[in-house]
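In: pasting the structure only:
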C-alpha cells in the first residue's frame, strides 16, 4: 500500500509523531534499547528476562508504572525432545511440535490434541523430555519468582478461552489492577494506556525465523506495534522499550528500534525487486488438502501440468512445482500448494480459465499475505 501511495495510486496520509515532554520526563528512560542475550549467557543468566529488563521492571514497579512484555509464543517452551533418542515430541494429527503446558501436559497449538501427564516418545517410548525455547508461561513463571509481590497476568490463547476473558483483562489493566502483562500478538494493538512505562520484547529473533518473503515486514511491524504501547497520549513520561535478541546487529531489529520506516522500506523494496516479489509482481496461491497422501500427490501434479501448459506461451509467468507448506498437516489433513507469480496487472484469461476448471478441493488465494 505504501508503494502504491508513493506511485500515486493511493493518497498518503501521515500522522505526526507525538512529542511528549511532561514535567516527570526522565531523559534516561526515553529510548529504545537493544539487549544482547548472548552476553546474558556469558554471565550465566539463563532466564528469558535479561538483567537490564529486570532492572527496568523494578523501576516501573517502584514508580507505579505498568509493564507490557511481548512474546510471540505461548506455553512453557517452543518444543520438547526425548532425552533418550532426541526425537521431537509431535502431534499425531498435525505433525507439529507439541508445547509443554504448566499443567504438566503437552498440547498441540493447532488442534485439540493433548497428551496425558505421562507422555511417551513415539520412537523409543521414553518418558523423559527436555523442553527447549520460550513461551508466555515460562516468562510468567520467572517473573513470579523475581517479583512475588507484583500483580502479573498472561494474555494468550490458552488463558483467554473463557467468554469475555479478554475484555475483563483489558478492563483490569485499564483500572490499574495489573502491574505486568505478558502476552502474544493480541496485546500489541489497541492497548492504549498512558500508565504503561515499559515495554519488553522478550524474543525478537523468533519474529524473523519464517521462510516467507513478508517475514521481515511482519517482524518490523510487530516490534513497532509492541513498542508503541508506551509513549501514549497523557503518559507520565515517554517510557522505555527493551528489545532482547541474540543477534543485535540484525538490520530489521536495528531499524525497528530506530523507528526508521523509510530506510526499512527502501531496503525491503530493493530486495523484493531483485527477487521478483510483490509489489513488483503478483502471486496466486493454490492449496489442495486431503487425508489421502497419494490423492494429493496425483491431484497437485496434474494441476501443475495443466497450469504450466496454460502459461507456456506467456511471458513473465512462473509456476514452480508443487511443494509442502510450512505446516503440511493439520487435524489429519495433508496439504500441498502451488505458487504462481506474474508481473501483469490482471490475470491472463487462459490462466484464469485453467484455475477455474480445477477439480473440487482446491483453495484459491489471489494476492496472498503469505506463501507459507
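Out: Structure received. For clarity, every value in this text was computed on a predicted model and none was experimentally measured.
In: going forward, measure contacts between C-alpha atoms and count neighbours the same way
Out: Fine.
In: so how far is stretch 162-171 off the chain centroid?
Out: Between the centre of stretch 162-171 and the centre of its chain there are 22 Å (Cα atoms, centre = their mean, to the nearest Å).
In: Then stretch 156-170?
Out: The answer for stretch 156-170 is 19 Å, by Cα atoms, centre = their mean.
In: one more structure, for comparison:
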C-alpha cells in the first residue's frame, strides 16, 4: 500500500498508468526502504538495521535498537534524521549523508541553516572512539555554501555568508517574522479565514515597514485531516506586528469561531 505520512491518505499502487494505461511500472525513489534494499544487495552478509518512523514504533523499540548498536550487533545503521541527533556510537567510523542537499529545495528561509546543521550533526557521529572516522556527502549541489562550510565545520564562515543573504532579504535576525497558520477540516474555511485575516491586517497597515506574504496553502497543505493555509508578516517594528496579528486573529475568530483554528508562530523555525 501507498500511504502519506502527513495527511493519512492510503491507496493501493496502480497496476497501470492512469494516463496512458501502460503496465511497465516500477517503484523509484531513494527513501530509507529503497536504500535498505540496495544495501542488502551490495552487502548480503552485513547486519543492517533501519531507524525511521516505519521501522521504530515506540520508545522500547528505539532503546532496543540503540542497545544493539552499542553491543556492535549492527554493521550498518540507516535512517532519517533520527540517526543524526545526538547519539554517541564510538564504534562508528564511516557516515554517509544521502541527498544532503534535499532540504535546500524546500521553501523555507532556514533551509541552508538546517542543511548545515544536519550535515555537521551527522558527521559528528563518525570517529567518536579511538579510531578516526570518515564522512561521505552525496549532493547535486556541491558548491552551495552550506555544503562547503559543513565539510570543514566552519561555523563562522557559514554564519557570515548566511547573514549576508538574510540582511539583503530582510529576514531574521534583521527583522521579525510572524507566521499565521489557518487550520480547518474544511479547505474552503481555511482559505477564506486566511483571506479574512489578510484583509483586516491590510486595512490597518499604515505607512511602510510591514511586508505581508500570502496567504497561500502551506507547502504541506494537509496534515491529519486538517487543511493548512499560512501568511507571513515581516517587520522590524515588533509592537506593530503584534498589534496586527492580534487584529487578524480576532477577525477570523469573529467570523468563523471554532470552524477554523489560528496558530501564531513568532520567528518560526518551520515554514512547511
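Out: Thanks, I have the structure now. All values reported here derive from a predicted model rather than from experimental measurement.
In: residue contacts, residue 232 of the first structure?
Out: Contacts for residue 232 of the first structure (Cα atoms under 8 Å, 6 or more residues apart in numbering) come out as 192, 193, 194, 238.
In: Buried members of those residues into ChimeraX, please.
Out: To isolate the buried subset of those in ChimeraX, counting by 16 or more other Cα atoms under 10 Å, use the following:
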select :193,194,238
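In: Which one of the contacts of residue 232 of the first structure is nearest to residue 288 of the first structure?
Out: Nearest to residue 288 of the first structure among the contacts of residue 232 of the first structure: residue 192, at 41.1 Å, using Cα to Cα.
In: my guess is the closest one meets residue 229, correct?
Out: Yes: applying Cα atoms under 8 Å as the test, residue 192 of the first structure and residue 229 come out as touching, 6.4 Å apart.
In: Let me know the secondary structure of the closest residue in space to residue 217 of the first structure that isn't next to it in sequence.
Out: In this structure, residue 217 of the first structure finds its nearest non-sequential neighbour in residue 268, 7.9 Å apart by Cα to Cα, 6 or more residues apart in numbering. Residue 268 of the first structure falls in the helix class when you classify it by DSSP: H, G, I helix; E, B strand; the rest coil.
In: how about residue 268 of the first structure, what's its match in the second structure?
Out: Under the alignment (TM-score structural alignment), residue 268 of the first structure pairs with residue 162 in the second structure.
In: Tell me the counterpart of residue 159 of the first structure in the second structure.
Out: Using TM-score structural alignment, residue 159 of the first structure sits opposite residue 55 in the second structure.
In: List just the nearest of the contacts of residue 232 of the first structure to residue 289 of the first structure.
Out: residue 192 (40.8 Å).
In: residue contacts, that closest one?
Out: Counting by Cα under 8 Å, 6+ apart, residue 192 of the first structure makes contact with 229, 232.
In: and if we set it to 10 Å?
Out: By Cα atoms under 10 Å, 6 or more residues apart in numbering, the contact list for residue 192 of the first structure reads 174, 228, 229, 230, 231, 232, 233.
In: same thing with residue 339 of the first structure?
Out: Counting by Cα under 10 Å, 6+ apart, residue 339 of the first structure has contacts 283-287, 304, 318-323, 365-366, 368, 371-372.
In: can we see that at 8 Å?
Out: By Cα under 8 Å, 6+ apart, the neighbours of residue 339 of the first structure are 283, 284, 285, 286, 319, 320, 322, 371.
In: For the second one, what is the enclosing helix or strand?
Out: Secondary structure assignment for residue 284 of the first structure, by DSSP states H and E: strand 282-290.
In: The second structure: matching residues for that strand?
Out: Counting by TM-score structural alignment, strand 282-290 of the first structure corresponds to 176-184 in the second structure.
In: what about the matching stretch, how far off from the first structure?
Out: When the first structure is overlaid, stretch 176-184 of the second structure sits 1.3 Å from its aligned residues on average, using mean Cα distance after the TM-score superposition for the first structure.
In: still on that earlier bit, pull out the buried members of the contacts of residue 192 of the first structure.
Out: With neighbours counted using 16+ other Cα under 10 Å, the contacts of residue 192 of the first structure contain these buried positions: 174, 228, 229, 230, 231, 232.
In: So which of these sit within strands?
Out: Here DSSP state E is the test, and those give no hits in strands at all.
In: Now render the residues you listed as CSV, adding distance to residue 151 of the first structure.
Out: Shown next, in CSV, are these (distance: Cα to Cα, whole Å):
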residue, distance to residue 151 of the first structure
174, 13
228, 22
229, 19
230, 19
231, 22
232, 22
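In: What is the nearest of those residues to residue 99 of the first structure?
Out: residue 229 (27.9 Å).
In: Give the equivalent position in the second structure for that closest one.
Out: Aligned against the second structure by TM-score structural alignment, residue 229 of the first structure finds its counterpart in residue 125.
In: Residue 77 of the second structure contacts residue 51, doesn't it?
Out: Yes: using Cα under 8 Å, residue 77 of the second structure is in contact with residue 51, at 7.2 Å.
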